[in-house]
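> just to be clear, the model below is a prediction. Sequence and coordinates:
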Amino acid sequence: MKDGSLRWPPYLLIGLLPVIAAVIYMTGQRYDAAAVNFTFQKGGAESIQLPEDVEGYKKVGRPRQFTKDNLYEYNNGHAEYFIAKGFSSLTVYEYAKADTQADTLVEIYDMGKPIQAFAVLTDELPADSTAASVGTMGYTLSRGVLFFAGRYYVKIVTFNDSVPAGKIASVVEKSIGADAEPFTLFDRFPKFGKVVATQFIKENYRGLDFVHDALEREYELDGEKVAVCLIQQPEKTLAAYLNFFKTSNTKYSIVEHGGKQLYKVDDKYEGQWVLIPLEDTLIGVFGKLSDDKLMEIISLNSPRG
């Protein structure tokens, strides 16, 4: 070899492979997720400090923190769900009575936006939950509490019946404090009939791939089901709807009502429904409503002053 370069004999390279494998293995054994410098959203879940003692339950160890990069290590199999919903960071606390193993988990998820925290809450809510006065919206479970406050989704899980999960939830809510943004979107829904369900659909609302970030409330009114939906990006989504009506031969008519244009749609799948474009939202009304009820919805969603 006259070029002066160094070349390793093949047998020596083969001999190095077990050494390399051993180094990789030992490095993996010493891996500490908490020591990795992941980037967190400023003021996110990692900034919330819970007290050392809550109702006689003491904090166990240091809180664990996760981001999109390593959430799968804590929530394997469900991490992609949270990330798709807008997840930013997670902090996990453990509590226990003195001289006992940890029997209470407090998970604080920073979901980026209040609407996204609300979406996760409604998705994860089991059938046997009951409403609780905690956070913007909260529920008690057989062993735990779920609630959201601002952009935070909080999940408290206990492993025995004696844990005061409700009191722990109140402490967590106070610890979130001013970081919790106000959530006023519920105020834009009318107060008629019986509320059956409220949910947030991040994408593909009613099977349409151009409708995203839809907040829907379903009512029972005079024995009929009615759904009112608030959709963001009104101009863009309205244009997409009109194009869809054209390409799918869906019939609609435009009527003036209360100084607003309403699109009355005759849909072979959804039946008759109404699309109401306003300044900062697009409203879909599915089911039969009187003109007075439609005006109530328009009034709640029209800017004042």
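The structure has been received and is ready for your questions. Here the structure is a predicted model, which is why all the values come from computation and not from measurement.

> going by C-alpha atoms from here, please, whenever you check contacts or count neighbours.
Fine.

> can you give me the helices for the stretch 151-300 of the chain?
165-176, 234-247, 291-300 (DSSP state H, counting those that start in this stretch).

> neighbouring contacts of the second one?
Read it as helix 234-247. Helix 234-247 has contacts (Cα atoms under 8 Å, 6 or more residues apart in numbering) with Phe210, Val211, Thr250, Lys251, Tyr252, Pro277, Leu278, Glu279, Asp280, Thr281, Leu282.

> show me these that map onto strands.
The members of those that map onto strands under DSSP state E are Lys251, Tyr252, Pro277, Leu282.

> PyMOL command for the buried members of these?
Buried members of the ones in strands among the contacts of helix 234-247 can be picked out in PyMOL with the line below, counting by 16 or more other Cα atoms under 10 Å:
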select buried, resi 252+277+282
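
> can you redo the ones in strands among the contacts of helix 234-247 as JSON lines with distance to Ser129?
Shown next, in JSON lines, are the ones in strands among the contacts of helix 234-247 (distance: Cα to Cα, whole Å):
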{"residue": "Lys251", "distance to Ser129": "42"}
{"residue": "Tyr252", "distance to Ser129": "41"}
{"residue": "Pro277", "distance to Ser129": "36"}
{"residue": "Leu282", "distance to Ser129": "32"}
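
> ok, the ones in strands among the contacts of helix 234-247 vs Lys174, which is closest?
Leu282 (34.6 Å; Cα to Cα).

> who's in contact with the closest one?
Contact criterion Cα under 8 Å, 6+ apart gives Leu230, Ile231, Gln232, Gln233, Pro234, Thr237, Leu238, Leu275, Ile276 as the residues in contact with Leu282.

> included below, for side-by-side comparison, is a second structure:
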Amino acid sequence: MSRFLQFEKLLFANFMAEKIKQNPKQSIISCLIIAALVIIAVAIGFKQNYFTQFNADIADAANETEKAVFLTDSLFGEGFAPAAGVENYNSDNLYEKIDGKADLYLTNGFLSLQTCRFAENSSLENWAEVYFYDMGKPENAFAVYSTQKRSDAASLNWTQFGYSVSDSVYVMFGKYYVEIFLSAEDGKLLNSAESAGKRISSAVSAGKSDMPLMDVFPTENLVADSFKFISADAFGCSDLKNIFTSKYNIGDKTITVFLSTNAPAETYDKYYRFLLDNGGEELAHGLTVKNCKAVNLFGSIELFFYTDKYFAGVRGETEIENLRPIAEKLFKKISND
């Protein structure tokens, strides 16, 4: 019973006791009338409470339906059927499903996971299990997707961020990240999993997720599919957050370009202090770039700077001369933005 109903009941009881005490005969009719009014008030209060809870239940059901609609019985086509119902996980029990990997998701904004296993009708030993993650926003989904991307990945031609390997499929679209794991390395099963991933992607979005800052990075010597997002503790520094990175081939060396819009001047100062506190030695950088520092950290050269909008830099185990050209291009591009 709600507090409102309890209060009405107590108020009515006290009122009747007082009336009867003052004038027993005259109070009977008055008390009956008031009792009727109280009953009406209680009924109205109960009805309002019922419909409030009903609406809340409908809203919860709608949210669950929105999530579950992508894992339908027909997701894998006529040759497959769900081997069990949809399983739901949140931040409290995620470790039960992916123990050992849960921290990666939890530190990148994880909201929920739904999984379902689909088995081939002709052979139940052939199955594919879908993991459907809601990561809250595209950057979080991309952080998980890019961090785990396999070196033997084969890109999917129907989506911007998706690939497959011999026994699994990985797709990221909007705030969602999907993994599909197979029971065995099987070409037919893999094709079915790729088609299922495409169906989910089409149901949720157009299959594309425009990531911020991708077009800011220089394109010359860019290593394909090396674009990543690091939400926290980039390069071992707790103050480096929400960093986008890409790799570049410079001669026989691979270097990293990084970029962020997170408090540029403050991040610049904190990263500089982090490098010096951990044994770095400042170098002369020779660039005509303001707000720029160069630090040698045990053979890795860090060349970084900031503008009003960006904190950016280049890092790699190579001579500083190899870093200057791309650093200048990057600075020129972000200065004009």
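Sure, I can see it. What you are looking at is a predicted structure, and each value in this text was computed from that prediction instead of being measured.

> let me see the TM-score of these two.
Overall, the chain-to-chain superposition scores 0.72 on the TM-score scale (TM-score structural alignment, normalised by the length of structure 1); 263 aligned residues with a Cα RMSD of 3.3 Å.

> which of the contacts of Leu282 of structure 1 are also in contact in structure 2?
On the basis of both residues aligned by TM-score structural alignment, their matches' Cα atoms under 8 Å, what survives of these in structure 2 is Leu230, Ile231, Gln232, Gln233, Pro234, Thr237, Leu238, Leu275, Ile276.

> any of these buried? List them.
Buried residues within those, counting neighbours by 16+ other Cα under 10 Å: Leu230, Ile231, Gln232, Pro234, Thr237, Leu238, Leu275, Ile276.

> which ones are touching the third one?
To tie it back to what came earlier, the one meant is Gln232 of structure 1. Neighbour list for Gln232 of structure 1: His212, Asp213, Ala214, Asp280, Thr281, Leu282 [criterion: Cα under 8 Å, 6+ apart].

> surely the fourth one meets Leu230?
No - in this structure, Asp280 of structure 1 is not within contact of Leu230 by Cα atoms under 8 Å, at 9.9 Å.

> now the helices of the stretch 151-300 of structure 1 as TSV including distance to Ala21 of structure 1?
TSV is the format used below for the helices of the stretch 151-300 of structure 1 (distance: least, Cα to Cα, whole Å):
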stretch	distance to Ala21 of structure 1
helix 165-176	45
helix 234-247	54
helix 291-300	65
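
> winner for burial among those?
With neighbours defined by mean count of other Cα atoms under 10 Å, none of the helices of the stretch 151-300 of structure 1 is more surrounded on average than helix 165-176, at a mean of 19.

> coming back round to it: from the ones in strands among the contacts of helix 234-247 of structure 1, pick the one nearest Gly112 of structure 1.
Nearest to Gly112 of structure 1 among these, counting by Cα to Cα, is Leu282 at 22.6 Å.

> which residue in structure 2 aligns with that closest one?
Under the alignment defined by TM-score structural alignment, Leu282 of structure 1 is paired with Phe311 of structure 2.

> now that match: closest residue in space, sequence neighbours ignored.
Leaving out its chain neighbours, the residue that sits closest to Phe311 of structure 2 by Cα to Cα, 6 or more residues apart in numbering is Pro264, at 4.5 Å.

> can I assume Val228 of structure 1 is in contact with Gly284?
Yes - using Cα under 8 Å as the test, Val228 of structure 1 is close enough to Gly284 to be in contact (5.8 Å).

> what is the neighbour count of Ala132 of structure 1?
Neighbouring residues of Ala132 of structure 1 were enumerated by other Cα atoms under 10 Å; the total is 16.

> ignore what I typed, I meant Gln116 of structure 1.
Using other Cα under 10 Å, the number of residues around Gln116 of structure 1 comes to 25.

> Asp187 of structure 1 now?
As a burial measure, the neighbour count of Asp187 of structure 1 was computed by other Cα under 10 Å and equals 10.

> for the aligned residue in structure 2 for it, give me its contacts.
Pairing criterion TM-score structural alignment: the partner of Asp187 of structure 1 within structure 2 is identified as Asp215. Contact analysis of Asp215 of structure 2 by Cα under 8 Å, 6+ apart lists nothing.

> I'm done for today, thanks for sticking with me.
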